[in-house]
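*Asks:* Predicted model and sequence follow; I will ask about them next.
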Amino acid sequence: MRQTGLLSVTFRTLPAEKIIELAAQAGLDGLEWGGDVHVLPGDLKRAETLGRETKDAGLVNFAYGSYWRAEGEPEMIAETAGALGVQWIRVWAGILPSSDHTVETRRRTVGYLKELCRRVPRGMQVAAEWHCNTLTDNADSALRLLDEVGEDNFFCYFQREERPDPRQDNLRDLLRLPPDRIRAVHVHYNVGRERMPLADGRDEWAGLLAHLPERIPALLEFVRNDSAEQFLEDARILKTLAGQA
């Protein structure tokens, strides 16, 4: 049975305590805490408090969504993640599309990622979000990056993207990635720029998740109209897709 969770960035305007309440109400397994609003880098006291409150609610501290872009000193990110007590840190693999990188800029980004992997507490992992304008914006570059970083605790995410043929194009990329290097999946369903109920993309997501080992958690990211009611419905669909209902 696959674990499920929620990204706190789904509800940037809500206090962390309300997000914990919603995740527990929905029956999800855990949370990925965002570093842009709810757990700012360097606020170790806040990180410790939220980590404890998450556990006290019966939820897993899956990840620290740091938004660190593989440039600058990574020590504060590693310390904050350690205080929060997460299993892994989400990062962005640079600030440029893979096609715009030179040999030097790619080498520098890889170097920063290596450094973070070596700075995190023992047992913690680092995972690059599958995201446009980064070195994980396509399967070719992501595969190369995994090899270049070469650390046992370095992984990538996967998520569905709007493509010319979303069902086939996303599946094609997913099947090229080694399953043992995928740390988690961000789950949402858009048509163009419009967020839609997850139920509308249920069949497509069922097809994607069928190719992923159950050890890979599925985490909800963003919901239609930033609605708590829509989140609860999407969480119900996600749990069904994950084999929990």
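*Replies:* Yes, it's here.

*Asks:* Please make it C-alpha for all contacts and neighbour counts, starting now.
*Replies:* OK.

*Asks:* contacting residues around the longest helix along the chain?
*Replies:* Among the segments of the chain that qualify as a helix by DSSP state H, the longest is helix 103-119. Contacts of helix 103-119 with the rest of the structure, by Cα atoms under 8 Å, 6 or more residues apart in numbering, involve 70-72, 74-75, 78, 93-94, 125-126, 145, 148-151, 153-154.

*Asks:* May I see the ChimeraX selection of the buried members of these?
*Replies:* Applying 16 or more other Cα atoms under 10 Å to the contacts of helix 103-119, the buried members can be selected in ChimeraX as follows:
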select :70,71,74,78,93,94,125,126,145,149,151,153,154
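
*Asks:* Below is an additional structure, to be compared with the one above:
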Amino acid sequence: MIKTGVCSVTFRKESVDTIIKRTKQANLDGIEWAADVHVQPGDSQQAECVARKMKEAGLEVLSYGSYYRARATENGNSFETILQTAKQLGAPSIRIWAGIKGSEEASEKDRQQVTADIQRIAELAQAQKIAVHIEYHGGTLTDTSESAKQLVEDINHNNVKLYWQPAVGIEVSERVKDIQIVKPFLKHVHVFYWQEQDRLPLAEGVGAWRQYLHHLHLKDPHEDQAFSIRVCPG
């Protein structure tokens, strides 16, 4: 089943109530809530409040965007605190980042440490029936499709999947090739349209996204794959 939604971090200056209202008006399924602004780790009262408001609005919590960096020495919040907040929020998955170094910079020891930490947190999350999903992002071990594929294969855990988003600075054809490499491991897709660092209206990227969605095969109503929409204003 395909589900559509927004990432609340895109609207970091907006209130929880406003984001819920806009999501409902857009006839979307739900929201991924950001840990750095709307539902901070350890804030049980806020997590439970947002969960209640989502239920009242008939919306789903699609994920908890934690920004936890695997094996980082200064994560700010322990994964255990993040996991407890995600549970109170009713999130089925937690979005994390694969370390603090890109694939070219990272040593083999760095990769092993990131892999081990994600295996650790995947076990913790699985015990709470919550999945761990790794964002496809520059400056981490998912900065290329090949590195992302290797990472997930090294982790080798059924509770770990990938996000995908268009890598900045490459052509549409190269992004399509990336999709083919990581597709077996995907669970979420971040949808936006940028040209280099310029954030453009999503409507301007319809042609590119038609190609991405074609290769993602997200048209199958029986495919259990969710994707969240990150709307970036121009």
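*Replies:* Perfect, thanks for sending it. The structure displayed is predicted, hence computed values, not measured ones.

*Asks:* Can you calculate the TM-score here?
*Replies:* Once the chains are laid over each other, their TM-score by TM-score structural alignment, normalised by the length of structure 2 reads 0.91; 223 aligned residues with a Cα RMSD of 1.4 Å.

*Asks:* picking up where we left off before, show only the entries of the contacts of helix 103-119 of structure 1 found in helices.
*Replies:* Reading helices off the contacts of helix 103-119 of structure 1 with DSSP H, I get 75, 78, 145, 148-149.

*Asks:* Residue 221 of structure 1: which of those is nearest?
*Replies:* Nearest to residue 221 of structure 1, judged by Cα to Cα, of these is residue 78 at 22.8 Å.

*Asks:* Show the contacting residues for the closest one.
*Replies:* Residue 78 of structure 1 neighbours (Cα under 8 Å, 6+ apart): 116, 119-121.

*Asks:* Please identify which helix or strand holds the residue mapped onto residue 168 of structure 1 from structure 2.
*Replies:* Using TM-score structural alignment, the partner of residue 168 of structure 1 in structure 2 is residue 173. Per DSSP states H and E, residue 173 of structure 2 falls inside helix 172-182.

*Asks:* So which residues make contact with the lengthiest strand in structure 2?
*Replies:* Using DSSP state E, we find that the single longest strand of structure 2 is strand 60-69. With contacts defined as Cα under 8 Å, 6+ apart, strand 60-69 of structure 2 is touched by 5, 29-36, 41, 51, 54, 75, 77, 79, 82, 86, 89-100, 228.

*Asks:* residues in contact with residue 95 of structure 2?
*Replies:* With Cα under 8 Å, 6+ apart, residue 95 of structure 2 has these contacts: 63-68, 132-135.

*Asks:* and those, which two are the farthest apart?
*Replies:* Longest span within those, Cα to Cα: 63 and 68, 13.3 Å.

*Asks:* Settle it for me: which of the two has more neighbours?
*Replies:* residue 63 (26 against 22; other Cα atoms under 10 Å).

*Asks:* quick one: residue 83 of structure 1 and residue 41 touch, right?
*Replies:* No. Using Cα atoms under 8 Å, residue 83 of structure 1 is not in contact with residue 41, being 10.5 Å away.

*Asks:* the more surrounded of these two?
*Replies:* Per other Cα under 10 Å, whichever of residue 83 of structure 1 and residue 41 has more neighbours is residue 41, with 24 against 21.

*Asks:* Tell me how many other residues crowd the closest residue in space to residue 35 of structure 1 that isn't next to it in sequence.
*Replies:* Using Cα to Cα, 6 or more residues apart in numbering and skipping residues adjacent in sequence, the residue nearest residue 35 of structure 1 is residue 66, 4.6 Å away. Other residues lying near residue 66 of structure 1 total 22 when counted by other Cα under 10 Å.
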